[in-house]
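Trainee: Here is the input, now give the coordinates:
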Amino acid sequence: MDAHRFDGLVARAHALVTPGRRALLGIAGAPGAGKSTLARRLADALEERYGAGTAVLVPMDGFHLAQAELTRLGRAERKGAPDTFDAAGYAALLARLRAPRPGEVVYAPAFERSLEEAVAGSVAVPYGVPLVVTEGNYLLHDDAAWAPVRALLDEVWFLDPDREARVARLVERHVRFGKERSFAERWVARSDEANARLVEAGRDRADVVVAGDLFPSPEPDAGDPGPDAEGRGRER
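Mentor: This next block holds a predicted model:
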């Protein structure tokens, strides 16, 4: 781990904390960039250094449309593209998180990799939490459905790792979750990299660009799922 750079990011995240208000920090990047790894470690470090209840992680991937709905819409083969999420629902949750009500606990969904589905009510955000960290592909995407998201975030960091390493990680992730390697390679080249190009178009809208890999071997992201609920490498 690049401890010096990571410590600097922890300090920058904590600087967003202001008494009497809640801040929202976004971490964006292409599939396989290491968003989930950084967001998880960042939230953990903030809790360890500044006390329990300092930060909560709320992933964007909890707003994946259900597999049955993707199939109904004819989008199952593009799972992970911008229109395979409930973008308006995600923006509505961020707006609610920005304006917490005394005593209220907000519950957010999370993506369950073993099910390949989002699960409602997975993440509790109590009223007193001063910082919410959220991560996902499309935090800086500017089409009509996603455009409101950027304005709801106090700061957005864009992860920009080495492309070859990122692509290799994506392939290994799909294989690890049961897909045949040849299918995984085709899926990454066709689907994940098409999404990556959309994500990278928003790079200049970020407040911070984190170049290179902070962690030599980032943990598997919870999101950026493959095409089917069974996690098998089958083309339809």
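
Trainee: use CA for all of it now, contacts and neighbours both
Mentor: Will do.

Trainee: List the buried residues for the strand ranked longest in the chain?
Mentor: The residue-count maximum for a strand in the chain (DSSP state E) belongs to strand 117-125. Judged by neighbour count using 16 or more other C-alpha atoms under 10 Å, the buried positions of strand 117-125 are 117-119, 123, 125.

Trainee: try stretch 135-152
Mentor: Buried residues in stretch 135-152, counted by 16+ other C-alpha under 10 Å: 135-142, 145-150, 152.

Trainee: ends of that stretch, how far apart?
Mentor: Start-to-end span of stretch 135-152 (C-alpha to C-alpha, to the nearest Å) is 13 Å.

Trainee: residues contacting the residue positioned nearest the centre of the chain?
Mentor: Most central in the chain under C-alpha atoms, centre = their mean is residue 136, positioned 2.4 Å from the mean C-alpha point. Shown in contact with residue 136 (C-alpha atoms under 8 Å, 6 or more residues apart in numbering): 26-29, 35, 59-61, 223.

Trainee: so which of those residues is the most crowded?
Mentor: Counting neighbours by other C-alpha atoms under 10 Å, residue 28 leads the contacts of residue 136 with 31 neighbours.

Trainee: number of nearby residues for the nearest residue to it once chain neighbours are set aside?
Mentor: Of all residues not flanking residue 28 in the chain, residue 158 sits nearest, at 4.8 Å (C-alpha to C-alpha, 6 or more residues apart in numbering). Neighbourhood size, residue 158 [other C-alpha under 10 Å]: 28.

Trainee: Would you agree residue 158 is in contact with residue 203?
Mentor: Yes. The pair residue 158 / residue 203 is scored as a contact, 6.3 Å apart, by C-alpha atoms under 8 Å.

Trainee: Now list whatever residues contact both of those two.
Mentor: Shared contacts of residue 158 and residue 203, defined by C-alpha under 8 Å, 6+ apart, comprise residue 209.

Trainee: relative to strand 117-125, how tilted is the next helix-or-strand element following the longest strand of the chain?
Mentor: Counting by DSSP states H and E, the next helix or strand C-terminal to strand 117-125 is strand 131-136. Here the directions of strand 131-136 and strand 117-125 differ by 160 degrees (axes from the mean of the first three to the mean of the last three C-alpha atoms, to 10 degrees).

Trainee: now strand 131-136, how far from the chain's geometric center?
Mentor: With C-alpha atoms, centre = their mean, to the nearest Å as the basis, strand 131-136 stands 8 Å off its chain's centre.

Trainee: hmm, back to that, against which helices or strands is the longest strand of the chain packed?
Mentor: Packing partners of strand 117-125 (3 or more C-alpha pairs under 8 Å, 6 or more residues apart in numbering; DSSP states H and E): strand 106-112.

Trainee: To compare with the earlier structure, here is another sequence to fold:
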Amino acid sequence: MDSASRPQLAPHRYFTREEWASLRADTPLTLDESDLARLRSLNDPISIDEVVSIYLPLSRLLNLYVAATQRLYKATRTFLGTTDGKTPFIIGIGGSVAVGKSTTARVLRALLQRWPDTPKVELVTTDGFLYPNAVLQREGLMERKGFPDSYDLPALLAFLSDIKAGSPRVSAPLYSHLVYDIVPSERVTIDAPDILIVEGLNVLQTPRLPRDGKAVPFVSDFFDFSIYIDADEIDIHRWYVARFERLRATAFQDPSSYFHRYALIPEEEALAIAERLWSRINLVNLRENILPTRPRADLILSKGANHLIEQVALRRL
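Mentor: Purely as a prediction, here's the structure:
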């Protein structure tokens, strides 16, 4: 559906791929094919054309938003008579497993780092705030890994609060996809960035509101801008299974991989497992927790069956 046929009262304004691409203006292309080869995730066919058509206009928009927000922060400090340090601009990126969140986050980080004023841009994923497997197993939550209740929400909120307050050297737990668990005694340190990108399945999730009106902070309360990567359920399902197949031939081959056993069984059996993981865990999480947060995003990037973004929705101010 083109932008002209959208209801005027919709909270978002919709753009076709071509309409969005025209908003690039003179934003320079600062990535090349070798950069993309390092940034793209497994089974995500992002191209230079995708960067030019989608991510350069987005980079331009974010440049304007960051500048305007920093002016607002400065005005607030003037009003309060405070001399606090800089307040980082935080971007949240959400969406289903296998939809391309990680690629989007890495490409955006690379583009934002290459702005003329070369801001300091950091990237964290909420995977680091999952409870360790030992805790999930004890609580019977291993099959709900990635669901809202599998995260240490107080730790994530404390991390974001410290970042937003401009605290130097804020640390977060380190997660390993190889061992599928938190790495004990290792941390990732974020040191006063200008921009922080936070990527994760449920970053736009809202808790149930209390009847007594007491404050219940959301993760997204700390975001200055939020992005949701969207696609049809059928396509995400196909991408998930295809990625599982690729992982069997790559990462799962490592004997230290948590999923090494899947590389040793017949393909038909492995694909049956992938289908069960999708239907019992990832599809349920998508339907119950992730997809309902889509309308809350400031920007929705909608992908077609070929993994390319076909439509952009930008929230009206």
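
Trainee: Can you pull the TM-score for these?
Mentor: For these two chains in superposition, a TM-score of 0.81 is obtained (TM-score structural alignment, normalised by the length of structure 1); 215 aligned residues with a C-alpha RMSD of 2.5 Å.

Trainee: quick one: the longest helix anywhere in structure 1 to structure 2 mean distance?
Mentor: Criterion DSSP state H: the longest helix present in structure 1 is helix 35-50. Following superposition, helix 35-50 of structure 1 is found to deviate from structure 2 by 1.4 Å on average (mean C-alpha distance after the TM-score superposition for structure 1).

Trainee: Distance from that helix to the middle of the chain?
Mentor: 14 Å.

Trainee: The helix or strand following it corresponds to what range in structure 2?
Mentor: Sequence-wise, the next helix or strand downstream of helix 35-50 of structure 1 (DSSP H and E) is strand 55-57. The counterpart of strand 55-57 of structure 1 in structure 2, using TM-score structural alignment, spans residues 121-123.

Trainee: What count of nearby residues applies to residue 75 of structure 1?
Mentor: Here the number of neighbours of residue 75 of structure 1 (other C-alpha under 10 Å) works out to 17.

Trainee: Structure 2: which residue goes with that one?
Mentor: By TM-score structural alignment, residue 75 of structure 1 lines up with residue 141 in structure 2.

Trainee: Identify the spatial nearest neighbour of that match, chain neighbours not counted.
Mentor: That would be residue 150: by C-alpha to C-alpha, 6+ apart, it lies 6.7 Å from residue 141 of structure 2.

Trainee: The one you found maps to what in structure 1?
Mentor: Using TM-score structural alignment, residue 150 of structure 2 pairs with residue 84 in structure 1.

Trainee: and that match, how far is that from residue 33 of structure 1?
Mentor: Taking C-alpha to C-alpha, one finds residue 84 of structure 1 at 20 Å from residue 33 of structure 1.

Trainee: neighbour count winner among those two?
Mentor: Just comparing residue 84 of structure 1 and residue 33: by other C-alpha under 10 Å the higher neighbour count belongs to residue 33, 27 against 19.

Trainee: Quick check: the more buried one touching residue 160?
Mentor: Yes. Under the criterion of C-alpha under 8 Å, residue 33 of structure 1 makes contact with residue 160 at 6.8 Å.

Trainee: re earlier: if I've got this straight, the residue nearest to residue 28 of structure 1 is in a strand?
Mentor: Yes. Assignment of residue 158 of structure 1 by DSSP: H, G, I helix; E, B strand; the rest coil places it within a strand.

Trainee: for it, what are its contacts?
Mentor: Residue 158 of structure 1 neighbours (C-alpha under 8 Å, 6+ apart): 27-29, 203, 206-210.

Trainee: which residue in structure 2 lines up with it?
Mentor: By TM-score structural alignment, residue 158 of structure 1 lines up with residue 228.

Trainee: picking that back up, now the two most distant members of the contacts of residue 158 of structure 1.
Mentor: Greatest spacing in the contacts of residue 158 of structure 1, by C-alpha to C-alpha: 29 and 207 (12.8 Å).

Trainee: on that earlier part again, next, work out how far apart the residue nearest to the centre of structure 1 and residue 74 of structure 1 are.
Mentor: Relative to residue 74 of structure 1, and taking C-alpha to C-alpha, residue 136 of structure 1 is found at 23 Å.

Trainee: ok, now residue 164 of structure 1?
Mentor: 31 Å.

Trainee: again, but for residue 18 of structure 1
Mentor: Taken as C-alpha to C-alpha, the span from residue 18 of structure 1 to residue 74 of structure 1 is 45 Å.

Trainee: same check, this time on residue 23 of structure 1
Mentor: Separation of residue 23 of structure 1 from residue 74 of structure 1 (C-alpha to C-alpha) stands at 37 Å.

Trainee: go on, residue 163 of structure 1?
Mentor: Going from residue 163 of structure 1 to residue 74 of structure 1 by C-alpha to C-alpha gives 30 Å.

Trainee: Likewise for residue 186 of structure 1?
Mentor: 20 Å.

Trainee: Quick check on these two: which one has the bigger neighbour count.
Mentor: Shown here are residue 186 of structure 1 and residue 74; by other C-alpha under 10 Å, residue 186 has more neighbours (13 against 10).

Trainee: Now for the more buried one: which residues touch it?
Mentor: Listed by C-alpha under 8 Å, 6+ apart, the contact set of residue 186 of structure 1 is empty.

Trainee: What's the match for it in structure 2?
Mentor: Residue 186 of structure 1 maps onto residue 276 in structure 2, by TM-score structural alignment.

Trainee: in structure 2, which helix has the most residues?
Mentor: Ranked by residue count, the top helix of structure 2 under DSSP H comes out as helix 56-80.

Trainee: list the buried ones in that one?
Mentor: 56-60, 62, 66, 69-70, 74.

Trainee: Closest one to residue 19 of structure 2 out of those residues, please.
Mentor: The nearest one, if we look at the buried residues of helix 56-80 of structure 2 relative to residue 19 of structure 2 and count by C-alpha to C-alpha, is residue 57, at 10.4 Å.

Trainee: Would you confirm that that closest one contacts residue 19?
Mentor: No. Using C-alpha under 8 Å, residue 57 of structure 2 is not in contact with residue 19, being 10.4 Å away.
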